[in-house]
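Asks: Sequence and predicted structure, then a few things I'm wondering about:
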Amino acid sequence: MVLEYALYRGDVLLKIGTATELAAFKKVKRKTILFYATPSYRKRTSDKSLRTIKLLEEVEGSD
């Protein structure tokens, strides 16, 4: 299972991909991309800062 993330700056979607792909896109470490999703990062920054949102995977057969 590969986890995908969405990278936003404010309300603008920059890119969707794995943490590794987003890190290459922004030229930062993978753990930096994961840090953008933490509550502590959100508290330290404004709403216009970079944000990483973990995308939920749809599970087949669950109604």
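Replies: Everything's here; your move.
Asks: CA only for contacts and neighbour counts going forward, please
Replies: Noted.
Asks: and the next element down the chain from the longest helix seen in the chain?
Replies: Of all the elements of type helix in the chain, the one with the most residues (DSSP state H) is helix 19-26. Scanning forward in sequence from helix 19-26 by DSSP states H and E, the next helix or strand is helix 30-35.
Asks: and here's the other structure:
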Amino acid sequence: MPKEYAVYKGEDLLVIGTDKECAEELGVKPEYIRWLTMPTAKRRLAKRKNPEKCTVGVLLDDED
């Protein structure tokens, strides 16, 4: 089953779906969506001047 992602810009939800669906909606590559969920991306975005306005990705848990 494909992994589901949620992409936010600040407090606003932009899109929910697979990496390919999110990428298509936002006009980026699926690799970028996956990168947004990595610890490296979170550290880099936290160092920005206004981290609350950054685009962030969250990998949604598959809870059955």
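Replies: That came through, no problem. Note that the structure is a prediction, hence the values are computed from the model and not measured.
Asks: which secondary structure element contains the residue positioned nearest the centre of structure 2?
Replies: By C-alpha atoms, centre = their mean, the mean C-alpha position of structure 2 lies nearest to residue 57, the distance being 1.8 Å. For residue 57 of structure 2, the enclosing helix or strand under DSSP H and E is strand 55-60.
Asks: and that strand, which stretch of structure 1?
Replies: Using TM-score structural alignment, strand 55-60 of structure 2 lines up with residues 50-55 of structure 1.
Asks: ok, residues contacting the matching stretch?
Replies: Contact partners of stretch 50-55 of structure 1, identified using C-alpha atoms under 8 Å, 6 or more residues apart in numbering, comprise 3-10, 33-34, 36-37, 42.
Asks: cool, and stretch 6-19 of structure 1?
Replies: Contacts of stretch 6-19 of structure 1 from elsewhere in the structure, counted by C-alpha under 8 Å, 6+ apart, are 2-5, 22, 30, 33-34, 47-55.
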